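**Q** Okay, sequence plus prediction incoming.
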Amino acid sequence: MSKKLTGKAFDAKIFKRLMGFAKKYRLQFVIGTLSAILLSLVSVAKPILLQEIVNTYFETKDKEGILYFSLLMVVFLIAEVFLQFLFIYKVNWLGQNIIKDIRVKLQKHMLQFKMAYFDQSSVGKLVTRLVSDTETIAQFFGQGLFMIISDLLKMLVVAIVMLWMNWKLALIAFIVLPILIYATKLFQIAIKSAFQEVRIQVANLNGFVQERVTGMNIVQLFNREKIEYENFVKINEKHKKAHIKTVWYYSIFFPIAEILSSIAVGLLVWYGGLDIVDSGVTNAGQIIAFIMMSQMLFRPLRQIADKFNTLQMGMVAGDRVFEILDTQSQITKTGNVEATHFKGNISFKNVRFSYIKDEEVLKGISFNVKAGETIAIVGATGAGKSTIINLVNRFYEINDGEICIDNHNIEQYTLTSLRNQIAVVLQDVFLFSDTIYNNIVLSNENITLDEVKKAAKEIGIHEFIMSLPNNYNYNVKERGVMLSSGQRQLIAFLRAYVSKPSVLILDEATSSIDSYSEQLIQEATDKITQHQTSIIIAHRLTTVKKADRIIVMDKGKIVEQGSHLELLQKDGYYKNLYDMQFVNEAAV
C-alpha cells in the first residue's frame, strides 16, 4: 500500500470496488436499505404523538385520548424495535458474507503467487491483510455504510418534520448545524490519517511478533531475549502512539458536538418560551417535540462522524487488500497441456536465472536427464543447485533459455499437472499442526490410510510411526515440533513416495539427520529411484555414489559431469571436494 496519506475523507474508487462485492447479495442489500427507510419514518412518530398528547389531551384531561395515543406510541415503539433488529441483523449478515468472499478471493490469489513474492513479503503483514483488514471491511458494511445511510435518512425526515411543524423553531435548531458539520469534516480528514497510521503499525507489530515467535529458538540460542524485548517495546510504543492519536481526535470532537447540541436545546427553550409568553404560535407540546427531535437530529450527526471513521477504516483496509489483489506476481506463461504422466526426460538448454536483477545465479547451464536416470547435483553452497529444483517446479520463471520435460517446454504444461508429477523432499521439512497421516496425504482423498501404511512398510518407516502415540493419528503440532529433524525428514520422504511422482527430487534430504534415519532414507532412495527419473541435490557425497551421473556446479555453472568413478579419475573439482570431505571426516 502506498504510504502517502491523501487526506481525502472519502475515496470513491475504493468505495465502488467494495460495493462490487455486494452485488450477489442484492436482496439482503434491498432489505437492509428498506428497513433503514422505514426506521427513519417510524422514529419521528413519537415526538409528533407526544406533541398531540400534551397540546390536546393534557389540557382537556381526556383520559381515553391519552390512553389511545399512549398505546399508539407503544405500537410505533414495537415497530421501531423490530425494524432496528431487522436492519442490524441484515447489514451485519451482509458484511460477514462479503468478507467471506473477499477472504476466499484473496487467499486464492495469494496461492498463485510466485515464490519471489513471498521471499520479499512479511508473513505477518500478509496475515494482517487476510484476517484483520478483511474484518475491518466487514465493519465497513455492518457498522459504517448502512448506519450512515440510516442516520442520514433519519436526519432528513426529522428536519422536514421540524420545518413543517414550526419553521421558526426549526431554523433556531439549525443555527449550530454549519459549525457542527464543519467540525465533523475536519474530524473525518484528521482521523483518516490517524487510522492509516494505526493499520501500518498493526501490520508491523504482527510481522515482528510472527517472526520472533517462529524463530524463538534462534532468539534464545543467541541470547537475544533482551534485545528483541527492547525492539518489541519500541514497535509497541509506535503502535500505542498511533492509537492515542485517534483517541486525541475523538476526545476533542465529541465534547464539541455535545456542547453544540446543548446550545441548540437551550436556544429552542429560550425562543419557544418567549414565544409562548408573547402568545405566539409556539406551544408547550411543540417545544417538547422539538427538544426530542433536536436530539434525533444532532445525535445521528455525532454518530455519523464516528461511523464515517469506520467507513474510512474499511476503505483503508480495502485499499490494502486491493493492493494484494491487484498484484500480478503469478506465473504468466501457463500452458494448457495436462501432464498425466512423465517418461522423465529432462533437459536444460542454456538456462539463465537471477533472483535479483543483474545478479545471475545460473549462468547459461545445459544438461540432459534420461528417463529413469538418477543424477546427482553437487557443489559448494550458493552454486545454484537448489535453484534448479525451483525452476523445474516453476516456482520462479527463468530469464532466458528453455527447460523441457519429455520434449515439451514446461511452460506448455498446466502448473497443477506439472507439479503433480514432481515430488520434492526438501532439507527444511515443513509439517502442519495435524496428524502424521494428514501431513503425508495433504488432504488428498485418493490416498487411503492402507496405502500409506503399505508405502511406509516398503521404505522401512512403518515401525517408527507405529511407535508413536496414536500412530498415524499422532499430532505433530506446529511445524512438526514433536518430531526430531530426522523423523520429519522421513515423513517428508513418505509424503513424496505415496504421491507416486514421475520425477523425484531430493534436496539435501540427508544433510541434517542422524545415521539411522540416513540409512533408512538411503535404502528408500535406492528403492524408489529404480523406475523413475530422480535428481539428488547433496553436500554429503556418500549419498550420490550410486547415481548414474553426477553434475558438478560452481558459481552458477556446470564444471564437470560423469559418474562417481569417472570424476574421481579426472582429478578435478569433484575429486578435490571428495578428498576434502572425507579427509575431514577421517580426522573427526
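**A** It's in. Numbering: from 1, shown residues only.
**Q** From now on I want contacts and neighbour counts done on CA atoms only, so please keep to that.
**A** Fine.
**Q** what's the closest non-adjacent residue to the most centrally placed residue in the chain?
**A** In the chain, the centroid-proximal residue (C-alpha atoms, centre = their mean) is residue 130; its distance is 1.6 Å. Excluding the flanking residues, the one nearest residue 130 by C-alpha to C-alpha, 6 or more residues apart in numbering is residue 103, at 6.1 Å.
**Q** same question, residue 304
**A** residue 148 (5.7 Å).
**Q** Check the secondary structure at that neighbour for me.
**A** At residue 148 the chain is in helix, as set by DSSP: H, G, I helix; E, B strand; the rest coil.
**Q** take the one below as the second:
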Amino acid sequence: MSQNRGMNKPMGARRGDPMGFGRPVEKPKDFKGTFKRLLGYLKPHRLNLIIVLILAIASTTFTIVTPKISSKALNKLQDAYMARKMLSELSKGQNEAVKQLNEKMGDVQEEVVDKIINNMQDGQKKAVEQIANNMADAQKKAVDEMYKGIAIQLHQGVISGQKAAVDNITLQMGKVQRNLVLSMQQQMSGMQQIPQGGQMPPMDPKMLEAMQKLMKLPMIDTITDRQRKIEVTLEFIDILQSMPQNQQIDAKTLLSTKEILSLPLLEDVKNPNEKINIIKKFLSLSKNMPSQGQGMSMQLDENTLNKALAKIPEIKNFNTNSSSKTNKMDKKTMDAAQKLLKLPLISEIKDPVEKKKTLIELLDIFQSMPNTSGAGTGNINASDFNTLKELLSLPDISSIQDKEEKKRTTIKLIDVYSKMPNMNSDGTASNDMMDSEQLKNVKELLELPMLNSIKDADEKAKVLNRMLDIFGKMPDMNTDNADSKNKFDTKSIKAVQEFLALPKLRTLTNADEKADVAKKILDLSKEMQNTMENAPKDAKENIKFTDEQINAVITAIRETNGEYDFKYIGRIALILIALYIISALFSLTMGLVMSGVSQKTVRDLRREVDEKLARLPLKYFDTHLHGDILSRITNDVDTIATTLQQSLTQMITSVITIIGYIIMMLTISPTLTLIVLATMPLYVISTMLIAKKSQKYFAMQQKELGELSGHVEEMYTGHKIVKAFGREKDAIEHFESINNRLREAGWRAQFISGIMFPLMNFIGNLGYVGISIVGGIWITKSRLGIGDIIAFIQYSRSFTMPIVQTANIANVIQSTIACAERVFQILDEEEEIPDSKDAVVIEEPMGEVKFENVSFRYKEDVPLIEDLNLEVKPGHTIAIVGPTGAGKTTLVNLLMRFYEINSGRITIDGVDIRDIKRSELRKMFGMVLQDTWLFNGTIKDNIAYGKEGATMEDIVKAAKAAHADHFIRTLPQGYDTVINEEATNISQGQKQLLTIARAILHDPKILILDEATSSVDTRTEVLIQKAMANLMKGRTSFVIAHRLSTIRDAELIIVMNKGRIIEMGNHKELLAKGGFYADLYNSQFANENVDEVV
C-alpha cells in the first residue's frame, strides 16, 4: 500500500497563468466520439439540463438587458435635460428676437423707404429720359411727317393748281380769242362797207399775218380735248405775241402763261427730281400770276419749301395720303405745325432744365393738334398729355435734400405713375417696374409713420403688422439690390408675421403646445435667416444643437415637458434591482441543479469505473501503472466533474452572452457593432499566437517541475543515504540546476502569457476609441443618446470576456474530453471471462488442489508455464521456491484465477475453477503477503476487513491467535488506534501480525503466504512463525519461500525454474538429491549475508 500512496496526485500539479494557460492542452484522439459518449451520461438528466439551459438563458438575458434598460433611464434624463435647456434658451431667444425684430423692422422700414425713394428717383430720371427720348423721336417723326405732308400737299396743290391754271388760262384765252376774233370780224365788216374806191386804212403786215393765223385757229372754247386745247392756246398766245399792237394781255403775262401751259402735267411725271422742278417752276410762275395761285393754300418760306420738296423722293405713293387730313391743314393746325417746325430738336438739347421745358412745349403743340397721330405721338389723349406734363413738372427727387419732402415728392410721382398704366405700350414714358397694385402698396408703405419714431407699443405693433402685410404683397422687392442686408420674399415676411404672433413659451404649460411653439420658433428663425442677413439670431443661435438633435429634442419636449421624470427613473431602478436579484437567484438555482447533475453523472461514471475495475483481469493491473489507473479514476473523473459543473455552465452562459451582446449592440447601432467585431480577429490572432508561444514554455515548465518533484522525492525518501555518503552538495547543486531551469521556463511562460492582458486592453482600447469617435459624432447628430453609447461601451468592454472564457473553456473541454477518453479506455478494456451460468458452489471445501497439464504465457510468443502437473492434498503445506521469474507468483495468480490458463485445467476438490464463480473461489483463499496492505483506519477495522460482520470477540480472538493482542493493547487507544495513511505509526512486524490476524479471522481453506518474515527482526519473526503455524493448521497452504529455513517442515517443496517444476519433494528428499534445491539451500546457509532472491 505504501508504494501507491499519493500516486493519485500528479507529481507536477498544474499551475495556471493569468489567461488560464497552463500545461499544454491534452487533445483527445476521437473528440467527436468521446464527446458523444460523454453526453450519453447526461441523457438521464435531460430535464435538469433543459432547466439549466432555460435558467442560463434567463439569467444571462437579464444580465444582458440591464445596460440597455439603464440606457433608457439615461436617455430619459438626457432628453429631459436637453428639452429643459432648449425651452430655456428658446424662451430667452424668443423674447430677445421679438425685441430685435421691432428694432430690425424699423431699420428695415427705413431701408425699404430709402430704397423705394432711390428706386423712384431712378425711375423718375429714367421716365424723364424715356419721355425725352420718346418725344425726341416723336418730334423728329412729327417734323418729318409734317414736311412729307407739306410735300404731298404741294404735290397735290400743284397738280390741282396746274389743272386749274390750265383750265383758267384756256378759258380766258378762249374768251380773248373770241373777243379778238369778233373784233376782227367787225373790223373786217367795216372795211367792206367802205365805198368802192375808198381808201382802206393801212395795216401792219405782221398784224395782217397774225390776223390771218388767228382766223384760221379753231376756237379754244369749242375744243374739248385738254391737250389740244393747250396746244391751240399756245398757238393763240404766239399769235398774240406776234401782233404789234396787242391790247389784250401784256407781254409778261403772256410769257408766264405760255410757260405754265408749257410745263408737263405733274401727275404724269414719275421722276422725283422732275416733280420737284415742275413744282418749283409752277410756284415761281404762280407768283407772277396771282390769279393762277389761288389753288395753293400754304404760304411757305423758302427753307420750309426746300425741306418739304426734299421729302418728295421718300414718298412712294402720293395718292396714299391723299385722303389724309395732313394736306388739308386748317389755320390752327398750320399754326401748331409752324410752332413745331420752329422748336429746336430735343435730342440736340444738353441742359436738362431746357430739355424738360422744351418737352412741355412740345407736348402743348401735340396737344393743340386736332389729330396727334399725324404728329407721330400715337393715340395719346389729352389726359395722357396732362399726366406727362405733370410728371415733367415734378422736381428731381435726387435734388431734394429734405427726407420728408423726398417722400412727398415720391408719393406725387407714384400718383402720376398710377395715372399712366398703359403708356409704355405706346412708346412713351411709363414706369416699367410696378403695376398699379404695386404702386398702391408702395404709396401706402411710404405713407406709414416710421417705426423708430413710434413710442407706443400697440401703435408700433399695428404699424409693423400693416408694414408686413404690405411687404407680403410686394414679393421679392429686394432681389434686385445685391447690397441689401434684408432680402425679403413672401416666405420670410410670412415667417416674421407668424413669429411675432406666437405665444410666449414661458406662459405655456402643455407639452405639445410647448413642442409646437418651439418647433415653430426654430423653423421660422431658419426661414428668416435664409432671407434676412441681419435677421434676429438669438432664437436659434442660443441653441447649440444640430438639426437632428433639434428634431430629437422636440420629441423629448413632447414626452418630458422639460421636466425630470424621477418616477420613471425610480421604476427603472426597481426593475434593474429586480432583474439583478432574479438573475442571481437563477444563477444560484442553475449552479445547484448543475451541481446535482454533474455529481450524479460523475457518481454514475465512478460506479461504472469501479465496477469495471472489479471485472478487469489482474493482467490489466500488472500491465498498467497503478498511479495512472488511480489518476484516471480520481483526477480524470474529477476533471470531468469540474467541467460539467463549472465549464459547461460557463460555456452556455458565455455563448448566450456573446450572442446576446451582439444582438443588443446591433439594436443600438449596427455600424458600431461592426467596429467591435472588426477587433475580434485581432483578439483571436493574438490569443492564438501567445497561446502557441507560451504553451511551449508551459510544457517546459511542467517537465522541469516534474523533474524537480522527482528529485525532491528521491532526496526525501533517500535522505539517509545522501547523508551517509556525504552527497548533500551534489544534491543541492542538482536541485539548483533544475530549479534555475524551472525558473527560466516559468518566467518565460508567465511573461509571454502576461502579455495577453495589456494586449487585450490595447485592442479593446482601439475599439473603444473607434466607438467613442463615431458615437460622439452620432450623439451630436442625435442618432444615438448618451445612454445608448454608455450601454454600448459596457457591452463592447464586456464582449471580450465571454470570448476569452469560451476559448479557455474550449481548451478545458478538450482536456476534459481527453480525460474522458482515458476513463473510457478503462471501460473499454477487455473484462474477465464471465462466470459460468451453471457455476458450482463448493459448500464445504476440503482444499484439494490439482494442476493438470497447465500451460500459460503472458505473451503469445514468450512461453512461461508449460504442461504443469501438480497435486496438493487437503491440509498440506506446499512451498514454492525458485529464482526470480520462475513462475512462483504466476502459479498463485492462476490458482486464484487472476489469469486464465491457456490450456489444461486447475481443480479444487475435483471441480474446475472455471466452473466456480470467482467470488466463491476467492472466498476459499486467504493471503498474507510480504508487502502488507493496511488502510487508513483503526486496528479493529483493519482486522475485521477479513470477515464481514465480525464481532469484537472474533477480532480479539484472531489477534490473540496471531500473537498481536499484546502489542495492540500496549498502544494508547488499543484496538481503536488509527493507522495513519502510510501506516508509519506501527512497525513492519506489527503490520505483518495484523495481516495474519485478518487472515485468521477470514478462516480460509486455502492459504497463500508470501514470505512474511523477510524484513523483521528475530523476535518478531518467531512471533510471526507461531502465528503462521496457527493460521496454517488444517488448511492447504501455498508458501512462496525466499528464506529456505522457513519451509523445512513443508509436506511438499516445489522447485520451479522457467515456468517448469524441476524438483519436487520434502526438504530431506530434495537435499538428498543434491540438485538445484540443495545448491540453493547450501549457498544460502553458507553465506548469511547473501541477499540474492532465489
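**A** That came through, no problem. Fair warning: this is a prediction, and the values are worked out from it, not measured in the lab.
**Q** The residue nearest to residue 130 of structure 1 falls within a helix, correct?
**A** Yes - per three-state DSSP, residue 103 of structure 1 lies within a helix segment.
**Q** Can you get me a residue count around it?
**A** Residue 103 of structure 1 has 19 neighbouring residues, counting by other C-alpha atoms under 10 Å.
**Q** Could I get the contacting residues of it?
**A** 130-131, 134 (C-alpha atoms under 8 Å, 6 or more residues apart in numbering).
**Q** Distance of it relative to residue 165 of structure 1?
**A** 50 Å (C-alpha to C-alpha, to the nearest Å).
**Q** Just give me the match in structure 2 for residue 465 of structure 1.
**A** Using TM-score structural alignment, the partner of residue 465 of structure 1 in structure 2 is residue 968.
**Q** what helices or strands is the helix or strand containing that match leaning on?
**A** Element membership for residue 968 of structure 2 (DSSP states H and E) is helix 965-970. Packed against helix 965-970 of structure 2 by the contact rule (3 or more C-alpha pairs under 8 Å, 6 or more residues apart in numbering; DSSP states H and E) you find helix 952-961.
**Q** same thing but 10 Å
**A** Helix 965-970 of structure 2 sits against helix 952-961, helix 988-1002, with contacts defined as 3 or more C-alpha pairs under 10 Å, 6 or more residues apart in numbering; DSSP states H and E.
**Q** wait, which of these is closest to residue 1090 of structure 2?
**A** Residue 1090 of structure 2 lies closest to helix 988-1002 among these, at 21.6 Å (C-alpha to C-alpha).
**Q** before we move on, back to that, for the residue nearest to residue 304 of structure 1, which residues are in contact?
**A** 36, 141, 154, 300-301, 303-308, 311 (C-alpha atoms under 10 Å, 6 or more residues apart in numbering).
**Q** so residue 609 of structure 2 is in which element?
**A** Going by DSSP H and E, residue 609 of structure 2 is in helix 566-615.
**Q** and the helix or strand just after that helix, how far from structure 1 on average?
**A** Downstream of helix 566-615 of structure 2, the next assigned helix or strand under DSSP H and E is helix 618-623. Compared with structure 1 after fitting, helix 618-623 of structure 2 deviates on average by 4.0 Å (mean C-alpha distance after the TM-score superposition for structure 1).
**Q** now the helices for the stretch 451-588 of structure 1?
**A** 462-466, 485-498, 515-528, 564-570, 573-587 (DSSP state H, counting those that start in this stretch).
**Q** In structure 2, which helix is the longest?
**A** Looking across structure 2 with DSSP state H, the single longest helix is helix 46-192.
**Q** Show me what residue 46 of structure 2 aligns to in structure 1.
**A** Match for residue 46 of structure 2 (TM-score structural alignment): residue 26.
**Q** Now for its match, how many residues are close by?
**A** Residue 26 of structure 1: 11 surrounding residues under other C-alpha under 10 Å.
**Q** How about the one 10 residues further on?
**A** Per other C-alpha under 10 Å, the neighbour tally for residue 36 of structure 1 reads 26.
**Q** repeat for residue 442 of structure 2
**A** A count of neighbours around residue 442 of structure 2, defined by other C-alpha under 10 Å, yields 23.
**Q** Give the aligned equivalent of it in structure 1.
**A** Taking TM-score structural alignment, the alignment leaves residue 442 of structure 2 unpaired with respect to structure 1.
**Q** Residue in structure 2 paired with the residue nearest to residue 304 of structure 1?
**A** Counting by TM-score structural alignment, residue 148 of structure 1 corresponds to residue 651 in structure 2.
**Q** Residue 272 of structure 1 now?
**A** Mapped onto structure 2 by TM-score structural alignment, residue 272 of structure 1 lines up with residue 775.
**Q** who are the neighbours in contact with the residue lying closest to its match once chain neighbours are set aside?
**A** Setting aside the residues directly before and after it, residue 775 of structure 2 is nearest to residue 789 in space (C-alpha to C-alpha, 6+ apart), at 6.3 Å. Residue 789 of structure 2 makes contacts with 68, 71, 75, 665, 668-669, 672, 771-772, 774-776, 778-779, 795, as judged by C-alpha under 10 Å, 6+ apart.
**Q** quick one: what helix or strand has residue 789 of structure 2 in it?
**A** Residue 789 of structure 2 belongs to helix 786-827, assigned by DSSP H and E.
**Q** compared with structure 2, how much does stretch 178-187 of structure 1 deviate?
**A** For stretch 178-187 of structure 1, the mean deviation from structure 2 after alignment is 4.9 Å (mean C-alpha distance after the TM-score superposition for structure 1).
**Q** Tell me which two of the contacts of residue 789 of structure 2 sit farthest apart.
**A** Using C-alpha to C-alpha, the contacts of residue 789 of structure 2 span at most 18.9 Å, a distance reached by 68 and 774.
**Q** Looking at those two now, which is surrounded by more residues?
**A** Counted by other C-alpha under 10 Å, residue 68 of structure 2 and residue 774 do not tie: residue 68 has more neighbours, with 23 against 15.
**Q** What sits closest to that one if chain neighbours are left out?
**A** Closest residue to residue 68 of structure 2 apart from its sequence neighbours, by C-alpha to C-alpha, 6+ apart: residue 791 at 5.8 Å.
**Q** Distance of the counterpart of residue 800 of structure 2 in structure 1 relative to residue 178 of structure 1?
**A** Aligned counterpart of residue 800 of structure 2 in structure 1: residue 298 (TM-score structural alignment). Taking C-alpha to C-alpha as the measure, residue 298 of structure 1 falls 12 Å from residue 178 of structure 1.
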